[in-house]
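Visitor: Predicted model, plus sequence, below.
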Amino acid sequence: MPDALTDLAPVSPPRTPARRSAGLGEALRWTAFRMLERLSDWRGNNTQGVFALSDPQARGPALWLYVTTIGELNAVAPMLEWLVAQRPDLRPVLITEHAHYQEAYLARLPGAVVCLTRGHSLDARKLAAQLPPQVLALAEIPCLPSDAPCRFSYAFLREARRCGASTLLLNGWLYHYAPPARLDQVERQLLEADFLRALDVLCVQDAATAQILAGRGAAEDRLVVTGNMKFDAMQRPHWQVSQARSPGLLGALIEAGRPTVVGGCVTELAEQQAVLGAFQRLRQQHPQALLILAPRHPENRERMQALLAQVEAQDLRWVRRSAVPDAALPESVNCLVLDTVGELRDFYAAASVAHVGVDHNVLEPLGLGKPLTIQEGWNTTYPSYPVYRLLRDQGVLHSCADEAALHAYWRAAIEGAASVQDDLRRTEEVLSALRGSVARHQQACLPWVAR
């Protein structure tokens, strides 16, 4: 990510891309790893037996895409849409280890196939046999094997190379995580440099990431500092409520104009309690106020029960999004619990003011021009941190230490305070200066994507 609010210089990709052979050393290292993986299989490797396709009959040349979460899919969507448009001859295949993302992924890319896998080598071979890739794009992470709380194994990258696919890293960034399991540790030790050399172009967010990857085996002539495309992706000037998955409910909320607080990805119980307490204070001045509360992992029953217990204790009239029709909410409802996957980004459009939970995506509400609050305590290893750090350093994130501070800012935002309008103008100035990464990505990747 650039340190100053200036555009990065245009990139200069290779004019005539040349493929590089892996070599005998890589083949020997891969053979050693496969022997260890087979031993792990015999002992009960939990990456086995997960492989599934949303369309089991799908066949033909493919564009493989690895995106870790719904948030990351939204963050790199302009680039993925460009790739799909560049190669309409290829069937998009979204690779994931999260079955509960399938519906949201297909809503974003309706023509895609979702491949569920935990990264076993045999899964990579099966997928390549059925949907052989011509292009593979890794979106944001992992830049290194097992450098994230998700798993994209070298096996998939190797199969893509074996099929002759171009291999692209988009919006690259490092978590600096240690591999979680013994076999993952071995994979990194044996195959890290091969992983990096198997990528034709590595688009990374900042010079520090480029320097680290070069030191660990990436070819410097394949590294391109492009900035962070999240600043482009969160622009939504042409968004319409008809594009949402719940247009009836969301459209009615926007039309009603109720004072609405959207709390997105509020996962920690202490922060949830602060949000609920601030909302109760807000209702004293605005009795018709509505709280839309979106937990990070609605599929986690224990977490949901704890959240709902807190809501119940506040004596709010609440409903789950999954339990109501796509129609206007009754005016008596004080709290909508957004327990569906992939809808939060659209529901920010109904916000009078938004609050984003620690370690999550502040750009989604900011991209819609919404006033925003956060709390402190962000983890430097999370993918949201680079954006948080930059915007914090530019003074455009409003941090609230407790429920009293949250209430004060929310009330000011709802009542149109001049100070909040000044915050919004300053935020837009900063965001505008940080855009342009998608164009740099396209320039760097075009030689590898064109037929």
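Guide: Received, thanks. Numbers count the residues shown, from 1 in each chain.

Visitor: okay, CA-based contacts and neighbour counts for the rest of this
Guide: Fine.

Visitor: Spatially central residue for this structure, please.
Guide: When the chain is reduced to its mean C-alpha position, the closest residue under CA atoms, centre = their mean turns out to be residue 72, at 1.6 Å.

Visitor: what sits up against the helix or strand hosting it?
Guide: Secondary structure from DSSP states H and E places residue 72 in helix 70-75. Helix 70-75 is contacted by residues 67, 101, 104-105, 139-140, 229-230, 233-234, 342, 361 when judged by CA atoms under 8 Å, 6 or more residues apart in numbering.

Visitor: what does stretch 286-298 give?
Guide: 258-267, 279, 282-283, 303-304, 307, 331, 333-341, 344.

Visitor: Please apply the same query to stretch 330-339.
Guide: Outside stretch 330-339, the residues within contact range by CA under 8 Å, 6+ apart are 288-295, 298-299, 316-322, 344.

Visitor: try it against this one:
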Amino acid sequence: MSVRRYYTWLMRLALPLALARLYWRSLRTPAYRARIGERLAWSSAPAPRAEIWIHAVSVGEVQAAAPLVRHLLARIPTRRILVTTTTPTGADRVRELFGDCVAQHYLPFDLPSIVGRFLTQAQPQCLIVMETEIWPNLLAACAERGIPAVLANARLSAQSARGYARLPQLTRTTLAHFTAIAAQTAADAERFIALGAAPARVTVMGNLKFEQIPPADAQRRAAVVRESWGGAARPVWVAASTHEDEEAQLLAVHQQLRTQLPNALLVLVPRHPERFERVAALITRQNLTSARRSAQVKNPSKFPFEPWELIPAETAVFLGDSMGELPLLLAAGDVAFIGGSLVRVGGHNPLEAAAVGVPVIIGPHTFNFAAITEWLIDAGAAVQIADTEALEKQLQQWLMNAALRAEIGEHGRRMVEENRGALVRLVELLDAVTARCAAANLMI
């Protein structure tokens, strides 16, 4: 029996557990309970027909895919594009960014029968997988149907590579189904090749996240937000995409910071919406006065949300418990701390803050974005701290020196601008792939 057959049997055994996990998560986030049929390809609303299928797990991958989707729509506005996600927050972000211009569906579970039904429904001519989604049965089914698959903006940390290396035959066979792998960095490319990807199919393309250009009205909108927080004279730091066991440390840092800067405001933005209520309760237990963005949002179904209400000067913490507004919150702040880096999550994308000229502080755990973190530090746009004591000192230094903040923020903005170009290279690669796969009869 082949290794993939063993994998398939394990996936069959795990399916009830996967469904149970969705139900458990839905107790806090009801959206996980909706549209279950899509994940089984048994929906009363089957996957829509699509020329191009893009898979992006959640919000971060959707953000990375956004420049590519915009390019594809601009090139041929009538093109049918399907974007699949795994999480409801990812699905919501697709709708916020593109509305009805693209179709959105949940990714089916990786079993041959389910994947087969999905492909029969959607009949894609090309699959573009964002970052590090490597599903053996899905990729094998695409290969059997002659559907070219490209792993775009591909990243693979050393930790993840060690995990895949434990199943060398399955990993090597699965990677062989990718027509091309567009890696973010040379280190990522080397790891894919070490796992068995054909060197001729692996190319270093850069990072699509450098392609994210702030909206033309970003500064105007950020100024409105900042006025609602008390204006430019008030020190504001944004803790973005924070995790369990991290918020308590950040709140303690903020309490200490306020002994030196009594009017300092912490804008706290948890990574996962199902944790919003728990974080709000944590803030209350810490005896910190707070305001919540959700209390200001009159119509959560409409994005972007307006208006921004003035918060009292004594407010110590502003909880950013809304979806899709993090870039705006970052642009309105003085300093950004990137969450998931004080705990062993591996950090999140710091480029959103750098792109809007905000100095970046990153904790010790950055293996998910190691290369980008190193680039920002080398460019003088970010500082990596070892612990909360160092974080408090760095915040105090930057929040008390506007000229220094402006200089560091400009380093970041310039670094992002100079590294753009991944989108052009990726589009050229996709055109070459579809030209080689003449059976697809598709020019991207």
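Guide: Everything's here; your move. What you see is a predicted model; the values in this text were computed from it and never measured.

Visitor: now the contacts of stretch 286-298 of the first structure: which count as buried?
Guide: Neighbour-count burial (16 or more other CA atoms under 10 Å) applied to the contacts of stretch 286-298 of the first structure gives 258-267, 279, 282-283, 303-304, 307, 334-341, 344.

Visitor: Report the secondary structure state of the equivalent of residue 309 of the second structure over in the first structure.
Guide: Structural alignment places residue 309 of the second structure opposite residue 329 in the first structure (criterion: TM-score structural alignment). The assignment at residue 329 of the first structure comes out as coil when based on DSSP: H, G, I helix; E, B strand; the rest coil.

Visitor: so what's residue 329 of the first structure closest to, chain neighbours aside?
Guide: With CA to CA, 6 or more residues apart in numbering as the measure, residue 249 is the residue that lies nearest to residue 329 of the first structure, at 6.7 Å, once sequence neighbours are left out.

Visitor: how about the strands of the stretch 301-450 of the first structure, start to end?
Guide: Taking DSSP state E, counting those that start in this stretch as the criterion, the stretch 301-450 of the first structure contains strands spanning 318-320, 335-337, 353-356, 372-374, 398-399.

Visitor: With distance to residue 85 of the first structure added, can I get those strands in TSV?
Guide: Formatted as TSV, these follow (distance: least, CA to CA, whole Å):
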stretch	distance to residue 85 of the first structure
strand 318-320	37
strand 335-337	36
strand 353-356	33
strand 372-374	34
strand 398-399	38
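
Visitor: For residue 411 of the first structure, which of these is the nearest?
Guide: With distances scored as CA to CA, the stretch of the strands of the stretch 301-450 of the first structure nearest to residue 411 of the first structure is strand 353-356 (9.0 Å).

Visitor: can you name the residues of the second structure that that closest one overlays?
Guide: Strand 353-356 of the first structure lines up with residues 335-338 of the second structure when matched by TM-score structural alignment.

Visitor: Map residue 138 of the first structure across to the second structure for me.
Guide: In the second structure, the residue matched to residue 138 of the first structure (TM-score structural alignment) is residue 129.

Visitor: Its match against residue 57, yeah?
Guide: No - counting by CA atoms under 8 Å, no contact exists between residue 129 of the second structure and residue 57, whose distance comes to 9.1 Å.

Visitor: residues contacting the residue nearest to residue 221 of the second structure when sequence neighbours are not counted?
Guide: Across the structure, with CA to CA, 6+ apart as the measure, the residue nearest residue 221 of the second structure apart from its sequence neighbours is residue 328 (7.4 Å). For residue 328 of the second structure, the set of contacting residues under the criterion of CA under 8 Å, 6+ apart consists of 218, 221-222.

Visitor: circling back to that earlier point, what about the residue nearest to residue 329 of the first structure, which SS state?
Guide: Secondary structure of residue 249 of the first structure, reduced to three states by three-state DSSP: helix.

Visitor: wait, doesn't it sit right on residue 324?
Guide: No - Residue 249 of the first structure is not in contact with residue 324 according to CA under 8 Å; the separation is 9.2 Å.

Visitor: Comparing the two, which residue is more hemmed in?
Guide: Comparing residue 249 of the first structure with residue 324 by neighbour count (other CA atoms under 10 Å), the higher total belongs to residue 249, at 19 against 12.

Visitor: roughly how far apart are that one and residue 58 of the first structure?
Guide: Applying CA to CA, to the nearest Å, the value for residue 249 of the first structure to residue 58 of the first structure is 35 Å.

Visitor: quick one: the helix or strand where residue 6 of the second structure lies to chain centroid distance?
Guide: Secondary structure here is read from DSSP H and E; on that basis residue 6 of the second structure sits in helix 3-26. Relative to its chain's centre, helix 3-26 of the second structure lies at 24 Å (CA atoms, centre = their mean, to the nearest Å).

Visitor: For the next helix or strand after it, what is the distance to the chain centroid?
Guide: Of the helices and strands lying after helix 3-26 of the second structure in sequence (DSSP H and E), the nearest is helix 36-40. What separates the centre of helix 36-40 of the second structure from the centre of its chain is 23 Å, taken as CA atoms, centre = their mean.

Visitor: Can you give the contact residues for the helix or strand following helix 36-40 of the second structure?
Guide: For helix 36-40 of the second structure, the succeeding helix or strand toward the C-terminus, using DSSP H and E, is strand 52-55. Strand 52-55 of the second structure is touched from outside by 80-85, 107, 124-130, with contacts defined as CA under 8 Å, 6+ apart.

Visitor: cool, and stretch 354-361 of the second structure?
Guide: Contact partners of stretch 354-361 of the second structure, identified using CA under 8 Å, 6+ apart, comprise 213-214, 330-331, 333-338, 350, 353, 381-385, 391, 405-406, 408-413, 416-417.

Visitor: now with 7 Å?
Guide: Identification of contacts with stretch 354-361 of the second structure by CA atoms under 7 Å, 6 or more residues apart in numbering yields 331, 334-338, 353, 381-384, 405, 408-410, 412-413, 416.

Visitor: neighbours around the aligned partner of residue 356 of the second structure in the first structure, how many?
Guide: Using TM-score structural alignment as the criterion, the counterpart of residue 356 of the second structure in the first structure is residue 368. Neighbourhood size, residue 368 of the first structure [other CA under 10 Å]: 19.

Visitor: now residue 368 of the first structure: how far from residue 236 of the first structure?
Guide: If you measure residue 368 of the first structure against residue 236 of the first structure using CA to CA, the figure is 6 Å.
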